[in-house]
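Q: no FASTA, just this:
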């Protein structure tokens, strides 16, 4: 007799495959994956997100502290911030296929850009909290280390946000701020692509492409920083 696995069993197996933790409390797991917009349920991941943010920060702070024994406090802070920001969390969520497991209401099924990044990041933090609550700190640490340790060793982990870096450099060189302009928007609403240019007085403009305006602006800023020798090409 060929019995199909129950949906709960499939969910647990999928999550265990990338977290290394087999959930026993299915209500806790579902809570971590449920957005407030979802119908039919009273609970959502927001409280878990609050806890997961602190657990992630603690584990990654220790990871960065131990891996960079000669780094000053400022560099450690830059590394930590780069590893726990929404972009990195969303990137990990994409890597493990978490997006397909998130339960949302119809109005959020087509969101894109910054809202979509924040959604994936928030659920990742909530899932970290759920692993921590059921399996303890070591279970959470094992899950986090699996995906964050390799990222912590990338040279760009200590690099500042390119828009912030470019703004300070432009102010120092020209006493003016960079001006960003959306040159083109293509693709459907749920999966847009932006081309953005950045202009600085006295310098050649540069362009960047991304899935959101912010991502495209960062790409354009990075191009200028590398072109003008502020950043090295190999640090991209």
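A: Happy to help now that I have it. Note that the coordinates shown come from a computational prediction; the quantities given were computed from them, not determined experimentally.
Q: hey, let's count contacts and neighbours off CA atoms from now on
A: Noted.
Q: what segments of the protein are strands?
A: 179-186, 193-199, 206-210 (DSSP state E).
Q: which helices and strands does the second one pack with?
A: With contacts taken as 3 or more C-alpha pairs under 8 Å, 6 or more residues apart in numbering; DSSP states H and E, strand 193-199 sits against strand 179-186, strand 206-210, helix 213-227.
Q: next, the buried residues of the longest one.
A: The one in question is helix 213-227. If you call a residue buried by 16 or more other C-alpha atoms under 10 Å, then helix 213-227 has these buried ones: 213-225.
Q: pull the number of nearby residues for the closest residue to residue 25 other than its chain neighbours.
A: Once flanking residues are discounted, residue 25 sits nearest to residue 134: 7.8 Å by C-alpha to C-alpha, 6 or more residues apart in numbering. Neighbour count of residue 134, defined by other C-alpha atoms under 10 Å: 17.
Q: can you check residue 95 too?
A: Residue 95, neighbours per other C-alpha under 10 Å, totals 12.
Q: how close does the residue nearest to residue 25 get to residue 26?
A: As judged by C-alpha to C-alpha, to the nearest Å, residue 134 and residue 26 stand 11 Å apart.
Q: which strands and helices lie in contact with the top helix by length along the chain?
A: For the chain, the longest helix by residue count, based on DSSP state H, is helix 113-152. For helix 113-152, the packing partners by 3+ C-alpha pairs under 8 Å, 6+ apart come out as helix 7-19, helix 26-32, helix 46-67, helix 73-84, helix 86-96.
Q: 7 Å instead?
A: Packing partners of helix 113-152 (3 or more C-alpha pairs under 7 Å, 6 or more residues apart in numbering; DSSP states H and E): helix 26-32, helix 46-67, helix 86-96.
Q: residues touching residue 220, list them.
A: Counting by C-alpha atoms under 7 Å, 6 or more residues apart in numbering, residue 220 touches 196, 197, 198, 206, 207, 208.
Q: sorry, wrong one. I was asking about residue 119.
A: Contacts of residue 119 (C-alpha under 7 Å, 6+ apart): none.
Q: relative to residue 168, how far out is the residue nearest to residue 57 when sequence neighbours are not counted?
A: Spatially, and ignoring its direct neighbours in sequence, residue 57 is nearest to residue 84 (6.8 Å; C-alpha to C-alpha, 6+ apart). Using C-alpha to C-alpha, we find residue 84 at a distance of 23 Å from residue 168.
Q: same check on residue 199?
A: In this view, residue 199 and residue 168 are 14 Å apart by C-alpha to C-alpha.
Q: against that first model, consider the following:
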């Protein structure tokens, strides 16, 4: 690629805020190239191979950081933190924070249906960008970029106790009642690039909690958190 897209040049300018300077923009442009754009423009490569490498780089750097920083936590706790930190939902939030969706090269059809705003597309692009930084500028540069864009979320995760609320809820109700709850999406609002979901948590056909989120999973998780309080209150009343 010799004639770089305007979005690629704009992305480079933005990355300068993180002291990241690509000498040649070929690798950066490839990181921003969605498969649909590559297909429509008869390009050999998209960002998929870079995504594969970026996923591995991210996993190692996060694991290294957690191992060195949280010496009081066991393997299970570290795995939970790492899993939450590098999840697609978490990376999509980070990708939005750095405006990756603005710079992506998308096929016209995919772009028309809001593809550039999808969690999976943004999280993949973030991992591809990490690989591009690593290949062009090296390990220390990509590590500092990850530290600046992602690691601040650890405090939030630890504050929430690294709870998988759906699992906790399932264990609670199965222990007390030998039966699980049911999740239903009650509402889906907003355009494709900015949807909001409302999930209902039902127990024996009764609505016991409602959760709202930017994805179905987030809505269900938020609902599960409230449902835990409901069942713990029911358990407390039974014990009185």
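A: Sure, I can see it. What you see is a predicted model; the values in this text were computed from it and never measured.
Q: can you give me the TM-score here?
A: The TM-score (TM-score structural alignment, normalised by the length of the first structure) is 0.85; 223 aligned residues with a C-alpha RMSD of 2.5 Å.
Q: hang on, the earlier thing: counterpart of the residue nearest to residue 25 of the first structure over in the second structure?
A: Under the alignment (TM-score structural alignment), residue 134 of the first structure maps onto residue 136 of the second structure.
Q: before we move on, back to that, show me what counts as buried in the longest helix of the first structure.
A: Judged by neighbour count using 16+ other C-alpha under 10 Å, the buried positions of helix 113-152 of the first structure are 113, 116-134, 137, 139-141, 143-145, 147-148, 151-152.
Q: to which residue of the first structure is residue 187 of the second structure aligned?
A: In the first structure, residue 187 of the second structure lands on residue 184 (TM-score structural alignment).
Q: tell me who's in contact with its match.
A: Counting by C-alpha under 7 Å, 6+ apart, residue 184 of the first structure touches 194, 195.
Q: recalculate using a threshold of 8 Å.
A: Going by C-alpha atoms under 8 Å, 6 or more residues apart in numbering, residue 184 of the first structure touches 194, 195, 196.
Q: with residue 145 of the second structure instead?
A: Contacts of residue 145 of the second structure by C-alpha under 8 Å, 6+ apart are residue 18.
Q: quick one: map it onto the first structure.
A: Residue pairing (TM-score structural alignment): residue 145 of the second structure is matched to residue 143 of the first structure.
Q: separation between its match and residue 37 of the first structure?
A: Distance, residue 143 of the first structure to residue 37 of the first structure, using C-alpha to C-alpha: 27 Å.
Q: can you check residue 151 of the first structure too?
A: For residue 151 of the first structure, the distance to residue 37 of the first structure equals 32 Å [C-alpha to C-alpha].
Q: what do you get for residue 107 of the first structure?
A: From residue 107 of the first structure across to residue 37 of the first structure, the span is 8 Å (C-alpha to C-alpha).
Q: more neighbours: those two, which one.
A: Neighbours per residue, other C-alpha under 10 Å: of residue 107 of the first structure and residue 37, the larger number sits with residue 37, 15 against 9.
Q: wait, what's in contact with the aligned partner of residue 208 of the second structure in the first structure?
A: Counting by TM-score structural alignment, residue 208 of the second structure lines up with residue 205 in the first structure. Neighbour list for residue 205 of the first structure: 197, 198, 199, 224 [criterion: C-alpha under 8 Å, 6+ apart].
Q: from residue 223 of the first structure, how far out is the counterpart of residue 72 of the second structure in the first structure?
A: Matched by TM-score structural alignment, residue 72 of the second structure corresponds to residue 70 in the first structure. In this view, residue 70 of the first structure and residue 223 of the first structure are 30 Å apart by C-alpha to C-alpha.
Q: what's the answer for residue 153 of the first structure, then?
A: The gap separating residue 153 of the first structure from residue 223 of the first structure is 23 Å, by C-alpha to C-alpha.
Q: one more: residue 164 of the first structure?
A: Distance of residue 164 of the first structure to residue 223 of the first structure, given as C-alpha to C-alpha: 14 Å.
Q: same check on residue 104 of the first structure?
A: Here residue 104 of the first structure is placed at a distance of 36 Å from residue 223 of the first structure (C-alpha to C-alpha).
Q: for residue 118 of the first structure, give me its contacts.
A: 86, 87, 90.
Q: that one -> the second structure?
A: Alignment note: residue 118 of the first structure maps to residue 120 in the second structure; criterion TM-score structural alignment.
Q: what about the residue nearest to residue 68 of the first structure when sequence neighbours are not counted, how many residues close to it?
A: Leaving aside its chain neighbours, residue 68 of the first structure sits nearest to residue 76 (7.7 Å; criterion: C-alpha to C-alpha, 6+ apart). Residue 76 of the first structure: 20 surrounding residues under other C-alpha under 10 Å.
Q: matching residues in the first structure for stretch 217-226 of the second structure?
A: Against the first structure, stretch 217-226 of the second structure falls on residues 214-223 (TM-score structural alignment).
Q: the matching stretch vs the second structure, mean deviation?
A: Superposed on the second structure, stretch 214-223 of the first structure shows a mean distance to its aligned partners of 1.4 Å (mean C-alpha distance after the TM-score superposition for the first structure).
Q: ok, back up a step: out of the contacts of residue 220 of the first structure, flag the one nearest to residue 173 of the first structure.
A: Nearest to residue 173 of the first structure out of those is residue 198 (C-alpha to C-alpha; 15.4 Å).
Q: ok, now how distant is residue 145 of the first structure from residue 62 of the first structure?
A: 11 Å.
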